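Q: need a structure here:
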Amino acid sequence: MVAITTNPLILHFESVANSGGGSWRFAIAGEASQIMLPAALMVASLAKCCTFAGDPQQLAPIVQSADPLAQAVLGKTAFDVFKDAQSVFLNEQSRMCQGVCDIVSHTFYGDELVVCPKAARYPEWKLARSPWFLDGREIPRVLVDDRAGESTWSKRYNGKIRYASAEIAAALVHELLGSYVEPDDVLILTPFRAQRALIRSMLGRQGQRAVRVSTVHRAQGSERKIVIFDPVDAGSPFLNSETGRRLMNVAASRAQAHLVIIVGETDLRNPYLAKMAVRARKLWDRKRDFASPLRVRLPQT
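A: Model prediction:
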């Protein structure tokens, strides 16, 4: 048995292929949705039987070159090429509570993704995903805050930022940590490095540097009880693309107990965010006198 990551496999392919007598029976590639096609073909050539395990609905390989040929080759994975291979869809998950799973399943998986019944029977699993309360009221499992406004380009942060949504995120953290939520329970996600820097700066001024703020690409594989997602500019071609759809899927599915999505009017023109917002407001958000305790008051108001 050999356990190896993709980069060393490429560098030492001949040695790996010839070790063990050069007759490997099985090759298993995990997180295969992020393995570029050339590397996937190398894995497939190693053994008589090859299994690619991963989620083609989540993040694809990162290709920085703008060359169309590089995009066409390096941006593809085994899921794109071996379409006739036998496959199975694993439709049970144990990370997300029912509310968050419902939103993710409805938006990205055709309502086929469900909470694993075995996991849901464990008291420890239920406790870890039990809802939080603020001011005696339960926080909705999925909340859409639509006061974020429009994004802008910042010279200071060298990228797209949205000051209003960063303000909302910081206010949310202040409210949450003011109760019994710990910094390790919260994860703030955004697609843009400039917005990440802005939010970190705001949290730093509040003395809340322990809360993790990350780009979505760096968060795949992680999870937190409460996830705050700030898309910043969901109306852009980038977030309306296949890449954007996968990115929003990853962001939403990091949440164990609560998902908060911060949007503006333009963001809701994005079909994936719009679908999540409609579903959330129909099933999980509360209106009028029962409005969420997380509809925080912003400094300027």
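Q: hey, let's count contacts and neighbours off CA atoms from now on
A: Noted.
Q: so how far is V43 from the residue nearest to R147 when sequence neighbours are not counted?
A: Nearest non-adjacent residue to R147, counting by C-alpha to C-alpha, 6 or more residues apart in numbering: G264, 5.7 Å away. Note on G264: its distance to V43, by C-alpha to C-alpha, to the nearest Å, is 44 Å.
Q: The residue nearest to R147 is in contact with D146, isn't it?
A: Yes - in terms of C-alpha atoms under 8 Å, G264 counts as a neighbour of D146; the distance is 5.1 Å.
Q: Comparing those two, which residue is more hemmed in?
A: When G264 is set against D146 and neighbours are counted by other C-alpha atoms under 10 Å, the residue ahead is G264, at 24 against 17.
Q: residues contacting the more buried one?
A: 146-150 (C-alpha atoms under 8 Å, 6 or more residues apart in numbering).
Q: helix or strand for the residue nearest to R141 when sequence neighbours are not counted, which one?
A: Spatial nearest neighbour of R141, excluding adjacent residues (C-alpha to C-alpha, 6+ apart): H258 at 4.6 Å. If you go by DSSP states H and E, H258 is part of strand 255-262.
Q: If I take the helix or strand that comes right after that strand and strand 255-262, what angle do their directions form?
A: Later in the chain than strand 255-262, the nearest helix or strand by DSSP H and E is helix 271-283. Angle between the axes of helix 271-283 and strand 255-262 is 110 degrees (criterion: axes from the mean of the first three to the mean of the last three C-alpha atoms, to 10 degrees).
Q: how about helix 271-283: buried residues?
A: By neighbour count on 16 or more other C-alpha atoms under 10 Å, the buried set for helix 271-283 is 271-273, 275-277, 279-280.
Q: Can I get the contacts of G264 in CSV including distance to Q34 and secondary structure?
A: Output for those, formatted as CSV (distance: C-alpha to C-alpha, whole Å; DSSP: H, G, I helix; E, B strand; the rest coil):
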residue, distance to Q34, secondary structure
D146, 32, coil
R147, 34, coil
A148, 32, coil
G149, 33, coil
E150, 31, coil
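Q: Before we compare anything, build this one as well:
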Amino acid sequence: IDAVKFDKNKNIIQISEYQTAIKNIEKIESGKKKLSKQLGFDFSLENLFDLSDENGLLAKLDTSLRYELFVLATHYWEASWLENNETIKNFSYEQEDRKKFWQIRAMLTPCFVTTLHSGVSFFQCKVLSEFETPIDFIDLLIIDEAGQVMPAVAGALVSATKKLLLVGDALQIQPVFTLPSSIDFANAKKFTLCTDRVGYDFLKIAGILSSGDNATGQAYGNLIYLGQCKAKFKLTNHAHPGLLLREHRRCAAEIISYCNKLCYNDQLIPLTKKTLCEYPRMAYAHVKGEIKTQNGSRYNPLEAESIARWIAKNKEKLLKNSNKETLDDCIGVVTPFSAQARAIQLALNKYNLHINKVGTVHSLQGAEKDFIIFSSVYTSNDNVGTYFFDRAPNMLNVAVSRAKMSFLVFGDMDIFDKYRNSSPSSLLATYLFDKEENELLDVIQPRYCTPEIDDIQQLNSLEQHVAALKNSFERTTHELHIVSPFLTTTAIKSDNLVSTITKYSNHININIYTDPTLNDKRSHDFHNAKKMLFNAGAHVFSVKNVHSKIIAIDDRVIIEGSFNWLSASRDNPQFIREECSMEYRGEKAAKFIQLALNPIKTKIINSEKAIND
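A: The predicted structure follows:
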């Protein structure tokens, strides 16, 4: 058919070859009829090698003849093994005998499963007086999780194979490296792989080195990167050579969307079946904890306590949503630090909760759970340059992509800033704070849950919260602080706050703290709400990245919880959510107020003057 050529008017210009082509077509049609009769089914010549075409020859063969041939081939090699197995005991460790030995073994078990370390010693034979692994002996070597493998670790076994298939993701768990880069550089120079630091930097891109960047945890050697350099094919519109498994069937679309943007340039196609879930797909709980260290590893016991307490409270609801019998079947907890993993496990044991998957991202590699809880550990008081999970995209990519139904972040939400460069946590903040309803409201701040805190009252209903807000003006003698990340004119009007602020602002200071970045989807209403509060006599402060919801009355009373004081819906049942706040009036009130407000005051962007301008 290829012999037939046409001019620009689609006229045949090679008549002699045309006659040959016609005969070829006749042969093909005759051969197709004969083959169809032999196979017992008809097939299409179009898309002959396209497995997605169910009428194509390959697809038809996969569901008919190939299965029968596989069964026959299995029995043939079983019989061959029975014939040859007795000869194995006579084989020596010389190369030719060992090859026959493995070939006979392969008749019964053609697939050998091994580690990269033990596989090398298994496939060894005697060459002169030394034991060696033969070159190009294995027909096909498949290495799973190749993105976690240093080339130096795999090199010996790779040299023994004719064909190599690497399966893995370089953007998930990184290979572990211990070799200092100075020694790695010296080795590269010694074996003439490079002559200077510039050449060494190029080797980092190639992925063949044995060291890494200690600051980011990024390995300079990665078997997947090396495989991509050697692959001879590349998908259209894909940045790297090799195949990309684009169809994603684990996480809900809203969850994998984060990983898609973070690592895969929106090339993944979510195909997960939609399931109902009472929890937000990307949820968060704002917990103001306190960092401690243990053997150089960070942990946050208050955060760990909050996670365990919340799971205990929500146990039945979690099991109902996941349709599982035990919490261990449906929940995994991941954290950047091993000390925090231990703290969380201790807290879970305290509430008699049995969850095995609690650890760093390495413990969840390859796993999946309906609910993944991420404990971030850090607080806004920490003087940290780059958070551990922001050093590379791998950690959050692994953590988020383990969650099938819901990914829940427990921690100090003030550290998650969607406008802070292009870090993995800033992108995560965009997803977490996309909707106000993504916040978990039934989480009690852990500082109010200790045995010595007794002068406390819990607020659960909308009516209790609205009453507490109104009464706070009467109870204040000097200074009233209201922290409300969100503002709406509707809530301010519903509570008649303009007249209340006007009435009391002459003899008390009324300070209101809010976050414009969280209100960017309704900026016009937010700006009007700020003006209403300022014109009534309140000091309104715009604060960058604030998530606490607080009322502080002088230094005597603090009310803290999940209720957005100046934005929560007052009269529409559809939008009224279960809220929880704690009112504390004890001797530690002044200390708690200071701990809560000081970090907020340090992040003030501007005050009422800028608002008025």
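Q: Now do the same for the residue nearest to R141 of the first structure: its match in the second structure.
A: Residue pairing (TM-score structural alignment): H258 of the first structure is matched to S406 of the second structure.
Q: Quick one: the helices in the stretch 51-200 of the first structure, in order.
A: 68-74, 78-81, 98-108, 117-120, 123-128, 163-177, 193-205 (DSSP state H, counting those that start in this stretch).
Q: Adding mean neighbour count, write those helices out as a markdown table.
A: A markdown table is the format used below for the helices of the stretch 51-200 of the first structure (neighbours: other C-alpha atoms under 10 Å):
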| stretch | mean neighbour count |
| --- | --- |
| helix 68-74 | 13 |
| helix 78-81 | 18 |
| helix 98-108 | 22 |
| helix 117-120 | 13 |
| helix 123-128 | 12 |
| helix 163-177 | 21 |
| helix 193-205 | 20 |
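Q: Let me know the closest of the buried residues of helix 271-283 of the first structure to Q57 of the first structure.
A: Y272 (12.8 Å; C-alpha to C-alpha).
Q: JSON lines please, covering the helices of the stretch 51-200 of the first structure and showing distance to M36 of the first structure.
A: Output for the helices of the stretch 51-200 of the first structure, formatted as JSON lines (distance: least, C-alpha to C-alpha, whole Å):
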{"stretch": "helix 68-74", "distance to M36 of the first structure": "5"}
{"stretch": "helix 78-81", "distance to M36 of the first structure": "8"}
{"stretch": "helix 98-108", "distance to M36 of the first structure": "22"}
{"stretch": "helix 117-120", "distance to M36 of the first structure": "33"}
{"stretch": "helix 123-128", "distance to M36 of the first structure": "35"}
{"stretch": "helix 163-177", "distance to M36 of the first structure": "34"}
{"stretch": "helix 193-205", "distance to M36 of the first structure": "24"}
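Q: out of those helices, which comes closest to G244 of the first structure?
A: G244 of the first structure sits nearest to helix 98-108 of all the helices of the stretch 51-200 of the first structure, at 11.9 Å, using C-alpha to C-alpha.
Q: residue range for the closest one in the second structure?
A: With TM-score structural alignment as the criterion, helix 98-108 of the first structure aligns to 253-263.
Q: quick check: longest helix of the second structure.
A: helix 15-39 (DSSP state H).
Q: against the first structure, where does that one fall?
A: Alignment note (TM-score structural alignment): helix 15-39 of the second structure is unmatched in the first structure.
Q: Tell me who's in contact with the alignment partner in the first structure of Q340 of the second structure.
A: Matched to the first structure by TM-score structural alignment, Q340 of the second structure sits across from Q195. Contacts for Q195 of the first structure (C-alpha under 8 Å, 6+ apart) come out as 157, 159-162, 166, 232.
Q: Helices of the stretch 501-613 of the second structure, start to end?
A: 523-536, 589-601, 608-612.
Q: Touching the last one from outside, list them.
A: The list of residues contacting helix 608-612 of the second structure from outside it, by C-alpha under 8 Å, 6+ apart, reads 530-531, 534, 539-541.
Q: In contact with I205 of the second structure, which residues?
A: Contacts of I205 of the second structure (C-alpha under 8 Å, 6+ apart): Y220.
Q: how far away is it from G221 of the second structure?
A: Plainly put, I205 of the second structure is 9 Å away from G221 of the second structure if you go by C-alpha to C-alpha.
Q: for K313 of the second structure, same thing?
A: Counting by C-alpha to C-alpha, the gap from K313 of the second structure to G221 of the second structure is 45 Å.
Q: wouldn't the match of H258 of the first structure be in contact with I255 here?
A: Yes - the criterion here is C-alpha under 8 Å, and S406 of the second structure meets it with I255 at 7.4 Å.
Q: if I look at the two, which residues touch both of them?
A: Contacts common to S406 of the second structure and I255, judged by C-alpha under 8 Å, 6+ apart, are 281-282.
Q: burial count for S65 of the first structure?
A: S65 of the first structure has 10 nearby residues by other C-alpha under 10 Å.
Q: follow-up on the earlier one: just so I know, which of the helices of the stretch 501-613 of the second structure lies nearest V334 of the second structure?
A: Of the helices of the stretch 501-613 of the second structure, nearest to V334 of the second structure by C-alpha to C-alpha is helix 589-601, at 26.6 Å.
Q: could you say what helices and strands that closest one packs with?
A: Of the remaining helices and strands, those touching helix 589-601 of the second structure by 3 or more C-alpha pairs under 8 Å, 6 or more residues apart in numbering; DSSP states H and E are strand 557-561.
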